[in-house]
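Chemist: Pasting the sequence and the predicted model now:
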Amino acid sequence: MSAGHVLVACDKFKGSLTADEVLAHIEQGLLRADPDREVRTVVVADGGDGTLAAAFSAGFDRVPVTVEGPTGEPVETAYAVKDGTAVVEMADACGLVRLPNRELAPLTASSRGAGQVLAAALEAGVQRIVFGVGGSASTDGGAGLLQALGARLLDAQGNEVAVGGGPLGQLARIDLDDLHPRLRDVQLTLASDVNNPLLGDQGAVAIFAPQKGADAAQQEQLEAALTTFSDLVTAAVGRDDTQRPGAGAAGGVGYAAMAALGADMRPGIELMLDLTGFDAMLPGATLVVTGEGSLDEQTLLGKAPAGVAAAARAQGIPVVAVCGRSLLTAQQAADSGIEQVYALTDLEPDPSVCMRDAGRLLTDLAERVGREHPRG
């Protein structure tokens, strides 16, 4: 076996292959092209669904937790823990993937379940929490998150308001005095690729609520509700964080976490690459293979392949990407540090066949990568 290895660092192919399956098929294809080649693999994620999988793959332990899903139903989720650091994934607790029958609930979906996972990690005594906030189902400003951690959100009669973004319009008072006491002792970092503010034409409602099922009238209701909510939070904490970059992440969870919980924010892919030891696997690599199900303009805004490519390019290591389909031009890919893109649709133009036979096609595609990028 000669010096130099291929490092395969991929996210899932959503709807067809898990990240671990993607890595296995790529490794198989590369070894089919050259059985003596050294291949190393690492799961990567950007803070959305798949964040826990990346942490578990990197040697974190799984701690099961039962919480409320986005519309209140019990959900079996977990957090990952290693050396005093916990990784929490909002998507797995109360994200879009947890909606019963994938039925959107723009006014009533809540972030409460994510707060319950955070509370479990706090009570376990961790010193640092990495909170991946992609893939949320709610637009509640993080109100449910705060309630799960001890905040009281009251209407004019002194009753707790119902969960979800819509009912926040009835808020009259917020009491943050009983927030979980260990929040003062823990470093809380949000992993997100979203830099939007909470309010306005680039805010959580305008940009993301339509994807969560909100029509025009519901968007107007949610914007007014988040304005009421944030005015009361501002009064409680003495600081207006509504326009802070990232406040609009996860339907406003970014805002609540930064304004009320003292969280900071880092690009999700950078944070996850650190946690999974990606940089330590780069020395000696002669090629990095990255990818996800679809390469498109969203990829360029901080998704896993773009982060992997940037880190590898900084070390002078060539990068190619594999994917189900690519909507990027060759120039867009090159500008992001990816010198060549290999798509399943290069082998099979029918998208339904690509989804059905993704594993077989990905192995064949990886064999092509191996033959076109031989050792030394």
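Modeler: Sure thing, it's come through. Nothing here was measured: the structure is a model prediction, and the numbers come from that model. Numbers count the residues shown, from 1 in each chain.

Chemist: use CA for all of it now, contacts and neighbours both
Modeler: Noted.

Chemist: C-terminal to the longest strand anywhere in the chain, what's the next element?
Modeler: Secondary structure of the chain per DSSP state E: the longest strand is strand 285-295. Next along the chain after strand 285-295, taking DSSP states H and E as the criterion, comes helix 304-314.

Chemist: Next, the buried residues of that following helix.
Modeler: By 16 or more other C-alpha atoms under 10 Å, the buried positions in helix 304-314 come out as 304, 305, 306, 307, 308, 309, 310, 311, 312, 313.

Chemist: if we take those residues, which one ends up nearest to residue 71?
Modeler: Nearest to residue 71 among these is residue 304, at 28.7 Å by C-alpha to C-alpha.

Chemist: For the longest helix seen in the chain, which outside residues touch it?
Modeler: Ranked by residue count under DSSP state H, the longest helix found in the chain is helix 216-237. The contact list for helix 216-237, computed with C-alpha atoms under 8 Å, 6 or more residues apart in numbering, reads 106-107, 139-141, 165-176, 199, 205-206, 209-210, 240-242, 259-260.

Chemist: dropping in the other structure now:
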Amino acid sequence: MKILFASDSFKGSLSSKRVAQLLEEAAHRVFPEAETEKVLVADGGEGTMDTVVEELHGTYREIPVKGPLGEEQRAVYGILPGKKAVIEMAQASGLSLVPEALRNPRKTTSYGTGMLIADAMDQGIRDILIGIGGSATNDGGMGAMSALGIRFLDQNGRRLDGCGEDLGKVWSVDVSGMHPAVKETSFTVMSDVKNPLLGKDGATYTFGEQKGASEEDLKLLETGMAQYAEIAEKEMGKHTAAQAGAGAAGGLGFALLTFLDAKLKSGIETVLDIVEFDEKLKGTDLVITGEGRMDWQSSFGKVPSGVGNRCKKAGIPAAAVAGGLLEGYETIYDEGICTVMTTISGTMDLKEAMERSEELYLDAACRLFQAISIGMKMK
């Protein structure tokens, strides 16, 4: 029997790699003769870069960048075999980089993310994957595009810095100085956000408040975003503001689609393709996946649904181990997952569950394999 392990990390307690190690230990306790294989996966959000770099034995490159508030800091991106790069926006422009008291999307910029992209192209890389979760920005991607040489000008011809409050000042766009390698480079954006750029379901009104925007800020940002988008679309001859995913990462999705001709793909599907998951399924009898918390969202672009659907297509049973189950988790059964085992084995608070994560996970994995063993003995 061959068992494949492909679980997401349990945020704050267990990495994808450690989960796979615990699954391997549990499997061999119950099935000593089983063949096991581990594959590290993630859904395109924070942590995806580390997962992909480790799985593919890539390397890291660290460079100085501008942070969300324009401060000097350092950020890393991954370099993969085949001259590919994987970039996480959160490394340079993430919400976690801004102290809570200073969070204000009128002031934050995605400039540092553009610096990472530019550096990758300077290294000769022409295939770039960009994860755009966890952003601190609502600048429509102006900052990132400015770092790539695009000039956003006000009505007096002065160059704008590219933060949220600059959106409404954009009068024209000059792309003549755009990094020359852009035209030679393939950009893939990893995101499962389906929001358009504008409107009640757009970047500003959906995500602005959690980034520190007040009601007044939201109105200013939305008005500015509409002006910026109209001018950008006219300059590039495109209509991308209404496209699903344009509103991701405070509008960075819009900028990548509009100026870089990026392709927007599901994060988990992109990662599964990168790690050649379908190839690893060949000869596999059982797959174990999971995540820290399973609810209705698990069926939409998360690791268990991505893995489960690939297994379903291949006719291979898949089971999941999760830290906890919340409302709507059972929808995962429509995504190729046959059963879910929880790590919580008694009354405890989150703090205790996190502190005992390894012990609880190993116990849950053993219970899962023992249940499978019973099923195999039934006549």
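Modeler: Good, I have the coordinates. Quantities reported herein were computed from a predicted structural model and do not represent experimental measurements.

Chemist: Using CSV, lay out the buried residues of helix 304-314 of structure 1 together with distance to residue 320 of structure 1.
Modeler: Output for the buried residues of helix 304-314 of structure 1, formatted as CSV (distance: C-alpha to C-alpha, whole Å):
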residue, distance to residue 320 of structure 1
304, 13
305, 10
306, 11
307, 13
308, 10
309, 8
310, 12
311, 13
312, 11
313, 11
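
Chemist: Let me see the ranges of the helices in the stretch 101-250 of structure 2.
Modeler: Using DSSP state H, counting those that start in this stretch, the helices assigned to the stretch 101-250 of structure 2 run over residues 111-122, 142-147, 203-207, 215-236.

Chemist: okay, which residue is most central for structure 1?
Modeler: residue 48 (1.6 Å; C-alpha atoms, centre = their mean).

Chemist: Check the alignment and tell me where that one lands in structure 2.
Modeler: Under the alignment defined by TM-score structural alignment, residue 48 of structure 1 corresponds to residue 45 in structure 2.

Chemist: Its match looks like it's in a strand, true?
Modeler: No - according to DSSP: H, G, I helix; E, B strand; the rest coil, residue 45 of structure 2 belongs to no strand; its state is coil.

Chemist: Check the separation of the first and last residues in stretch 276-294 of structure 1.
Modeler: End-to-end distance for stretch 276-294 of structure 1, by C-alpha to C-alpha, to the nearest Å: 22 Å.

Chemist: buried sites along that stretch?
Modeler: Within stretch 276-294 of structure 1, the residues that count as buried by 16+ other C-alpha under 10 Å are 276, 278, 281-282, 285-294.

Chemist: ok, back up a step: between the helices of the stretch 101-250 of structure 2, which one is closest to residue 179 of structure 2.
Modeler: The closest of the helices of the stretch 101-250 of structure 2 to residue 179 of structure 2 is helix 111-122. By C-alpha to C-alpha, the value is 7.4 Å.

Chemist: how about the strands of the stretch 1-150 of structure 1, start to end?
Modeler: 5-10, 38-43, 61-68, 74-82, 85-89, 128-132 (DSSP state E, counting those that start in this stretch).

Chemist: CSV for those, including mean neighbour count and distance to residue 154 of structure 1?
Modeler: Formatted as CSV, the strands of the stretch 1-150 of structure 1 follow (neighbours: other C-alpha atoms under 10 Å; distance: least, C-alpha to C-alpha, whole Å):
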stretch, mean neighbour count, distance to residue 154 of structure 1
strand 5-10, 25, 45
strand 38-43, 20, 43
strand 61-68, 17, 20
strand 74-82, 20, 24
strand 85-89, 27, 28
strand 128-132, 27, 27
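
Chemist: Residue 363 of structure 1 is nearest to which of these?
Modeler: Judged by C-alpha to C-alpha, the one of the strands of the stretch 1-150 of structure 1 that comes nearest to residue 363 of structure 1 is strand 5-10, at 13.0 Å.
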